[in-house]
Each structure stands twice: as C-alpha cells, then as structure tokens.
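K.L.:
What follows is a predicted structure for the sequence shown.
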Amino acid sequence: MIARASNALPVQARDGRGDRAEILAALKECAKRKDLARGKRIHAAAVECGLDSDLFVGSSLVSMYSRCGSVARSRMVFDAMEFLDRVSWNSLVLGYAENGGGEVALKLFLAMQDEGHCSPDSSTFVAAIKACSSLSERESGMEVEGMDRRIKVESLEKGMRIHRQAWSSGFERDIFVANALIHAYAKCGSLVDATKVFHAMPRRDEVSWNALMVGAVDNGEPELALQLLVSMNSEGRVAPNPRTFLAAIKACGCCAVKEDAKGIDSRLVKLASLEKGMALHSLACENKCDSSVFVASALVDMYAKCGSIADAQRVFDSMQDRNVISWTSMIFGCVDNSQDELALELFRRMVEEKRCPLDAWTFVAALKACGNLAALETGREIHEQIRDAGLEREASIAATLVDFYGRCGSMDEALEAFQLSSQEDMVAWTALVAGYSRQGDTPRVLELFQALLDKGLRPDVMIFSSLLSACSHAGLVDLGKRYFEEMSSKFGLAPGIHHYHCVVDLLSRSNRLEEAVAMVARMPFEPTLVTWTTVLAGCHKWKNSMVGRMAFQRLIALDRRLDSAYALMANIYGSLGLWRERQEIQAMRSMNVL
C-alpha cells in the first residue's frame, strides 16, 4: 500500500502496477491544492507503474495540470491519450479558458463535438462559457452612448451561441450553466441578458446572486446591486456571504462617487451613501462577514469615498490582518479627502512594518499625496524606493511621477519621468501638459499638444483644460476659442463646465466681458459661484461697473454671505470714484456677512 504522508508518492506494487486508486486520489489532492511540483512527481510514478495509459489516470492528469495552470503539460498528456472521455475534454477546455486561452478553449469545444465520441454536458458548457468571459477581458469593446460600460460584441455573440446550444441540449435549468452565463454576460457588458438569465432560474444559490451583483457594479449600475441585496434578504432562501457584502460595499462606494457632497462640520460628506454604507456595515457584522480582510478593505474604501475618514480609520485600526489592498485603500482615502499628511504617515508605517509588499498603487497614492503638498524631497525619496522595486516604468507610476514633478514645478524631472513612460499613454501626456500649463509655459503647452496630434493620439478632456488655461493666461483669445470649438467639432468631446469657465476667464481677462456673459448664457450647465466670480474678477480688472453689478447680483443670489463678492464690487466702485455706490455695497456686506 501507499504511505499516507502528505508528500508520499505511489510506489510500485508487487504485481508491477501502482495502486490506481491511490494515484487518482493523490492527483485529485494536487489539483485541489494546485501543487504542481508534487503532481509532476506523481505523474512520474504513474509512468513508472505503467498507469499513465489508463483512461482515468490520464484524465486526472489532464485535470491536475489544468488546475495547476500548466496547460501545455495538460495538452501534452491529452494528445498522448489513446482514448478520450468527457472528463479529459472538459478538463482541457476549462484549463485553457481559465489560463488565458479562450480561443483554443472554444476550438476544443467544437472539436469535441466534431469527434462525435461524446456530447457536451453541463461542465462542458460551463467551460466554454468561461472561455467567452476570458475573451471579453481582452476585447476593447464598443462604447454605447449614455452607458457607463462597453459592449464586448464579439465575445457576446460567441456566448449567445453557446447559450442557445446549452438551451437546446436541455441544460437551461442547470444552475452551474446559468451562473456561468450571468458572469459571462456581465463581463461582455450586457447586464440585460445577465438579468434575464437570473430571473429565469428556477433555483438560485449565493453564486447566482453574487455574480449579478458584481456584474451590476462593474457595469455602472451600483443601485441595482444594492436592490439585489435587499431582495436576497427579503427572500431569505440564501444567506449573504463575504463576497455578497464585498459587491454591495463596492456598490455603495460607486454611489458615493456619483453623489454631490454636502458640507458638514467643515467636511464634505456624501450623506445618503454614508447612511447606506453604515447600514451595510451593520448587516455584515450581523452575518459575521466583517472580519474578512477583503470586506474590511472595501469598507475602508467605501467610507473614504463617502468623505468619512474617521470611520475608515476605525475600520482600518480594528483589522487584525491587513494586506496591501487595505493599506492602499486607507492611503488613497486620505489623499482623496485632503488628508495628505496622514496619507504619508500611513505610507511610512507600512514601509516600516514590512508586513506586506508595496505594489504600484501604493506608490501612486503616496506620490499623489506628495504632489498635493508639493513635497518635492519626500517624493524624490519615494521615487528612489520605486527604482529599487523595479517599478519605475510601470504605466500608472510613470504617469504619476510626471504629475508629481509637474505639481512641484520641477519640469526637468517631469520630462525625464515622461520619457520613461509609454509614448502612447495619454495619462502621462496629460500630466506633462498640465505641468507646463501651471508654470505658464504656453509655447511648450502648444508644442506638446501638436506633438501628440502628430503621433496620432486622441486628446482627452483634461488636455483641453490645460490648453485653454494656457491660452487664457497668455491672452490668446482667438486660439483659445478655436480649441474650444474643436473639442466637439473635431474631436467629439463634450466640454465640461470647467472648459466653459476657462473660456469665460479668457474673455474676461481680455476685456471682452459682454462675450463672457454671452458664453455663460450658452452654457448647458447652471452657472456657479466660480462662473460669476470669474466674470466679476474680469470686471474688477477692467473697471466695468455695469457688467460687474450684474455679476455681483448673480453671485449674492447664490450666496449672500460671499465676502469676496462684496469686496470686488466695492473696489470696482471705488476705482471709478463712485463713493456712494461703494458705501451701499459696504453696508450690504455689514448686514449679510459680518
């Protein structure tokens, strides 16, 4: 008999053949543990015992190598088998599907049926559907207007064909096939089809609910994910697990990103999302799911997105085990909530504790904090750590280095970092252009903009923000207006309110105040305090009391306690010698502000 020690190998029996049952059990255990090294030794023992030609041992070897990620070895065993059964076909198809070989998996799926020796079962369809999910991850997809997702058309069509075949083969009620379809449709950007499959299921398990919730979050419909959790609880047939709460908490964080913040105790808080998040946190505690490091990390991220760093810190401090995700979520949360000193303090703690390795996003978060503080020397030290880690050329880090040095005004170092980045990376281009724009180097901004066009790159809305700002500060009115028009007419980009403000500022600085007011009237956005303050500042520069009075009235209608509005208007009247009008403004200021 074979020894039972965990690393023991099957040995040759008296009759010259190894114990087949023990070899099969050992291969199954290796597949479960993904222990490739031991699996190879057992394979060698099977060859020595003459069992490698056994159908069941061969199928188990195909499965073991596939589960361990060694698809090449799995295919080698498969091709050497004299007879093939459904298990060997399914194992190989699944192996390719789960290891980035979606195209090969689907070819094998068709070949299995062409061979005519065995028809696909539910496991075969699950593997083929997973292959479609794998293909969708590499497909760029098609943008759909008004939708916060991309449709992966080619992968979607393949998935639909397999869905139809599974249906006609009688597997439409199989829960494993349905769960795989929900996941695949969501990955392909068709949440409608995923939802149809979900609602058609006669029975659902936690995988069904979780797949649709995750799909809703990934496809820009976080509200649906939260509604699904409510439905799941009200039905009471399936209990939520940590994956359920992970999806729901991420959904709450996505809702927070969309929500307008409200000022509470000198903090900007996403109140509605925060209340939902606290309720989710309480529910996770009731279900004993809050101790999961992934759930806790998601809570840290969610609270930070809601503007409650105190709650994020409480969750973070209560974690018994922290991984790189939890540390990075906390550091990013501090950066996003203007707590940059705390972000750097946490980064230093993480480095000193050495409990988990820093990844690219940890460095990105720390560099962003340095950029916000213009902490050039600290950022240089972090840059040195990045070099030591061999991450300097990683796309997200390279672009963030460009941005960091640009914010600190060190454009030579920003340019060096840019040259290390991919010249196709628009984030790096945007950061470099923004850096020169902040320095007031308009010729360089215009030169870089033309260079990226010459490379065939498509500018984004952020590039145009820097471009228009540079034109404004250089007084290039006609050029700035031309760029603004070309945003939509030539590049198909919808200008945001910031772009309108740049043009209003450009016109106001150049004493074209009536044009500035006309631009405000044409905006597809409601004018804000920034809008009218920009016009009033132009009136102050050019001593225009008529347009200035109108802008002032619009400002105090939005906020009658805005001290800067009264100060600007009073100065305009004073510069023109209109002392009575100046006194009226000062009286209004005393009544409403002081």
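P.N.:
On my side now, so go ahead.
K.L.:
okay, CA-based contacts and neighbour counts for the rest of this
P.N.:
Will do.
K.L.:
wait, is Leu268 part of a helix?
P.N.:
No: Leu268: not assigned to a helix; according to DSSP: H, G, I helix; E, B strand; the rest coil it is strand.
K.L.:
Quick check: it vs Lys368, distance?
P.N.:
Distance, Leu268 to Lys368, using C-alpha to C-alpha, to the nearest Å: 20 Å.
K.L.:
Looking at those two, which one has more neighbours?
P.N.:
Neighbour count, other C-alpha atoms under 10 Å: between Leu268 and Lys368, Lys368 has more, with 24 against 15.
K.L.:
For the nearest residue to Ala570 once chain neighbours are set aside, pull up the helix or strand it's in.
P.N.:
Spatial nearest neighbour of Ala570, chain neighbours left out: Arg582 (4.9 Å); criterion: C-alpha to C-alpha, 6 or more residues apart in numbering. Assigned by DSSP states H and E, Arg582 belongs to helix 579-592.
K.L.:
In that helix, which residues are buried?
P.N.:
Arg582, Ile585, Gln586, Arg589 (16 or more other C-alpha atoms under 10 Å).
K.L.:
Show me what it is packed up against.
P.N.:
Judged by 3 or more C-alpha pairs under 8 Å, 6 or more residues apart in numbering; DSSP states H and E, helix 579-592 is in contact with helix 563-575.
K.L.:
buried sites along the helix it packs on?
P.N.:
For helix 563-575, by 16+ other C-alpha under 10 Å, it's Ala565, Tyr566, Leu568, Met569, Ala570, Asn571, Ile572, Tyr573, Gly574, Ser575.
K.L.:
same deal with stretch 71-79?
P.N.:
Val71, Arg73, Ser74, Arg75, Val77, Phe78.
K.L.:
which residues make contact with it from outside it?
P.N.:
Stretch 71-79 is contacted from outside by 58-59, 61-66, 84, 88, 92, 95-96, 99, using C-alpha atoms under 8 Å, 6 or more residues apart in numbering.
K.L.:
Tabulate those residues (a markdown table), appending secondary structure and distance to Val11.
P.N.:
Below are the contacts of stretch 71-79 laid out as a markdown table (DSSP: H, G, I helix; E, B strand; the rest coil; distance: C-alpha to C-alpha, whole Å):
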| residue | secondary structure | distance to Val11 |
| --- | --- | --- |
| Gly58 | helix | 18 |
| Ser59 | helix | 20 |
| Leu61 | helix | 17 |
| Val62 | helix | 21 |
| Ser63 | helix | 22 |
| Met64 | helix | 19 |
| Tyr65 | helix | 21 |
| Ser66 | helix | 24 |
| Leu84 | coil | 26 |
| Ser88 | helix | 25 |
| Leu92 | helix | 27 |
| Gly95 | helix | 28 |
| Tyr96 | helix | 31 |
| Asn99 | coil | 32 |
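K.L.:
hold the first one in mind and look at this next one:
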Amino acid sequence: MFRFFRWKHFDCVADARTLVAALTGCAALAVEQRGNSRRWLEKGEEIYRQALEKNCSDNSFVQNALIELYARCGSMVKARSVFERMRRPDAVSWTILLQGYVDNSESALALRLFDGMSSTIPNARTFVAAPTACTSLAASAVGSCNWLRRGKSIHSRAVTSSCCDNIFVQNTLVDMYAKLGEMQQARDVFDKMSSRSVVSWTALMQGYVDNGKSEVALKLFEGMAEEAEAPPAARTFVTAITACTALAAEQKRLNHWLEKGKRIHLQAVRNRCWDVYVETAVVNLLAKCGSMAEAQEVFDKMVKRNVVSWTCLVQGYVDNGKNKRAPEVVCEMDLNGVTMNSATFVAALTACGSLMAAGERKAEQEQWISLQHAP
C-alpha cells in the first residue's frame, strides 16, 4: 500500500513521475479510507501546489492523476475544471473523468462526455465506463431515452474502435445487456469470447436469475465447473443459491431446491467462499423454504452479519407465521448496533400487525364464549 512521504526530507528532487506516484497514492487511500477522503484530498492538493512550483503542473500525467484524485474524492466540479484547463486531453483524461461521473452517480454527464469524444479515440477502459453509465441510468429510470438502443450504439463504437476483444469490455457488455433484459444479446457476447473469467460467467448467470430464468443460470453454473479456467467466486455462489431460492418460490418444490441450495453451499465452503453474502443467501433460502431452525443456526454461526442478513431472518419468521420471534430479532439487531433499513421496518411492522390482529381475534372469541355462557 502507498505510504505518503515528503521528498523534501530526502536529498532528491521531485519530478513529474514522483508527483504522479504521490497523487495516485492519495487517490488510492481516499478510496480505501472512505471516511477520511478529505484528508487525502488535501494531501493531494498540497502535492499539486508543489507541482506548480516545479513547473510540472502542465504535465498531462500529473493532470490526469489530479483528475483521478478529485473524482475518487467526489469533487467532480474540480475534476472537470482540471480537465478543461488541459491543452490536449488524451483518451486517459477523458476516461478518468467519465468514470468519475459514473462512480459519483452522474451517469448522464458521463454519457454527454462520451458523446464529446469525437476527436479522441476511446480506449478499452472508456468502453467499460460508458456501458456502465447506460446500465445505471436504466436502473434509475432517468429520462425517456431508450437505454438499450444507447447501449447498442456504444457497443458498435467499441467494435469500430477494435476494443471488443478486451475481456473487461466484453464482461461489461454482458452485464449491460443482462441488466437491460436482453439475455440473447448478453449470451451472444458471452459465446463469442475467446476466454472467459469468473466475472463473465457470474454476470451471465445473474442476468438469467434477474430475468426469471433461474434454471438456465444453474445449468450455466454446472457448466462452469467443466469449462471455466477459474473456480467460482463468492458472488457466483450467491447467484446460484439465489437461483435455487427463486425456483423454490416459483415451482413450490421446496425440498428439491432446498437440497440443491445446500449442496451449492457445501461447495462454497469447500472452496473457502463462505463470506457474509454467501451465508446471507443461505439464510434467505432456508427461510423461504420454511426451515427456520436451520436458518437461525446458519445465522448464529456467521462471523460477520449485515443489515440484509438480519432482515432475511426477520422476514423469514414473518413469512413462516412466527410473528412473536420477529420483534425479538429486531431487538437483538438493535442491541448489536445494526440500523434497520426499509425492508426491516416493513417486516417488523407486518409482524406487529399480525400479532395485534391475532390478539383482537382472541379477545372477540373470548367475548363470544362469555356471551354464550351468560345466564
């Protein structure tokens, strides 16, 4: 990991390469220490002031590093200001700014910037950022643009720019088409790939799950064991277990898909992929299949839990008619310092409502019985 240093403490002179390394280090630490990004932004600006003193401020590598620092710290106005002061921004400059807009939830500005690259040839990293912007805007339903048409246009430009053989671009296109509901297009990109990473397989699997084709996702998972060059990752196991959960709900064959999910979980454990997301997916599967004792057991053994883990357990008790237990879990959640999200509130309120309704029904029954036995 980068360690910040002051070169004035040493008998050496900082040149452009040194400044770039220091700025890049600040950017990396800003991401790593999200809550402390202001500190690294200030450090980076201090470094850039030294670049001004040493007449290195017009160096494109230094300027690109500064744009990236601002983008990583969420200061997109400053990032854009540096970009516009550049004499000849290259593809790297455009792409860093474009990716910054995507990362800071300003995908519409990212695509406008992409459209302005008419005199600059985009690189592979550009064609990772632009489809991601398209996907983000489609998910948030921003504007009335046909994001599928927009995505296809970006894909065509990637082909023209000879960037479609890059595995990162291909993975991004698979993910984009899948999230836009175009599974045939996603499959076409996947099938044409000369080599595939675990990201490629997982993106396609997730697409099938999200588009209601979970059985296809599981067939893909099984085929991955024979064809994939790398073993499944934690996210792959999450996707496969989620597919089992979806099929259990759709087909009502609870035991069949529960056992299938358990086998996948065992495989994840053997592959040392038992992170919080995998375990949470298992808790959800067990709860959806009515195995609350097992769900509680898996939950209790989790080394780390997040709000989703707790909510799956609360919702499980509600779905399985054990409404008294749900508020107890919410109390335990509060004692553990975990803040409820909207889904937790809905589950907890549903449980309380059911308990109140049950209490009212019981009171009515008791009143009716007393009336029947009245003299």
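P.N.:
Perfect, thanks for sending it. Computed from a predicted model, the values in this text were never measured in an experiment.
K.L.:
quick check, nearest of the buried residues of stretch 71-79 of the first structure to Thr400 of the first structure?
P.N.:
Nearest to Thr400 of the first structure, judged by C-alpha to C-alpha, of the buried residues of stretch 71-79 of the first structure is Val71 at 36.9 Å.
K.L.:
coming back round to it: which residue in the second structure lines up with the residue nearest to Ala570 of the first structure?
P.N.:
In the second structure, no residue is paired with Arg582 of the first structure, using TM-score structural alignment.
K.L.:
so Arg582 of the first structure sits right up against Asn571, yeah?
P.N.:
Yes: here Arg582 of the first structure reaches Asn571: they are 7.5 Å apart, a contact under C-alpha atoms under 8 Å.
K.L.:
Looking for the alignment partner of Leu69 of the second structure in the first structure.
P.N.:
By TM-score structural alignment, Leu69 of the second structure lines up with Met64.
K.L.:
shouldn't its match be in contact with Ala31?
P.N.:
Yes: the pair Met64 of the first structure / Ala31 is scored as a contact, 4.4 Å apart, by C-alpha under 8 Å.
K.L.:
More neighbours: which of those two?
P.N.:
Met64 (32 against 23).
K.L.:
Next, the contact list for the more buried one, please.
P.N.:
Listed by C-alpha under 8 Å, 6+ apart, the contact set of Met64 of the first structure reads Leu27, Lys28, Cys30, Ala31, Lys34, Leu36, Gly39, Ser74.
K.L.:
Tell me which residues of stretch 477-485 of the first structure come out buried.
P.N.:
Val477, Gly480, Lys481, Tyr483, Phe484.
K.L.:
what do you get for stretch 38-58 of the first structure?
P.N.:
For stretch 38-58 of the first structure, by 16+ other C-alpha under 10 Å, it's 38-40, 42-46, 48-49, 51-53, 55-58.
K.L.:
Among the residues you listed, which lie within helices?
P.N.:
38-40, 42-46, 48, 55-58 (DSSP state H).
K.L.:
Check the residues you listed and tell me the two furthest apart.
P.N.:
Most distant of those, by C-alpha to C-alpha, are Arg38 and Leu55, 20.6 Å apart.
K.L.:
Buried residues in the helix or strand containing Cys30 of the first structure, which are they?
P.N.:
Per DSSP H and E: Cys30 of the first structure is located in helix 20-33. If you call a residue buried by 16+ other C-alpha under 10 Å, then helix 20-33 of the first structure has these buried ones: Arg20, Glu22, Ile23, Leu24, Ala26, Leu27, Lys28, Glu29, Cys30, Ala31.
K.L.:
What helices and strands are in contact with it?
P.N.:
Judged by 3+ C-alpha pairs under 8 Å, 6+ apart, helix 20-33 of the first structure is in contact with helix 36-48, helix 55-67.
K.L.:
Columns distance to Pro357 of the first structure on top of those helices, output as CSV?
P.N.:
Listed next are these as CSV, based on distance: least, C-alpha to C-alpha, whole Å:
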stretch, distance to Pro357 of the first structure
helix 36-48, 25
helix 55-67, 27
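K.L.:
Could you point out the helix or strand that follows the helix or strand hosting Glu384 of the first structure?
P.N.:
For Glu384 of the first structure, the host element (DSSP H and E) is helix 376-389. Downstream of helix 376-389 of the first structure, the first helix or strand assigned by DSSP H and E is helix 395-407.
K.L.:
If you count neighbours, what's buried in the helix or strand just after that following helix?
P.N.:
Following helix 395-407 of the first structure in sequence order, the next helix or strand is helix 411-420 (DSSP H and E). Within helix 411-420 of the first structure, the residues that count as buried by 16+ other C-alpha under 10 Å are Met411, Glu413, Ala414, Leu415, Ala417, Phe418, Leu420.
K.L.:
Compute the distance between the closest residue to the first one other than its chain neighbours and Cys289 of the first structure, please.
P.N.:
Once its chain neighbours are removed from consideration, Met411 of the first structure has its nearest residue in Tyr405; the separation is 6.4 Å (C-alpha to C-alpha, 6+ apart). If you measure Tyr405 of the first structure against Cys289 of the first structure using C-alpha to C-alpha, the figure is 42 Å.
K.L.:
Can you give me every residue that contacts the counterpart of Glu345 of the first structure in the second structure?
P.N.:
Using TM-score structural alignment as the criterion, Glu345 of the first structure maps onto Glu328 of the second structure. Counting by C-alpha under 8 Å, 6+ apart, Glu328 of the second structure touches no other residue.
K.L.:
again, only this time at 10 Å
P.N.:
When contacts are counted by C-alpha atoms under 10 Å, 6 or more residues apart in numbering, Glu328 of the second structure touches Val314, Asp334, Ala348.
K.L.:
same question, Gln251 of the second structure
P.N.:
Applying C-alpha under 10 Å, 6+ apart, the residues near Gln251 of the second structure are Trp257.
K.L.:
what span of the first structure lines up against stretch 146-163 of the second structure?
P.N.:
With TM-score structural alignment as the criterion, stretch 146-163 of the second structure aligns to 154-171.
K.L.:
and what of stretch 78-92 of the second structure?
P.N.:
The alignment places stretch 78-92 of the second structure over residues 73-87 of the first structure (TM-score structural alignment).
K.L.:
Ok, stretch 287-303 of the second structure next?
P.N.:
The aligned range for stretch 287-303 of the second structure is 304-320, by TM-score structural alignment.
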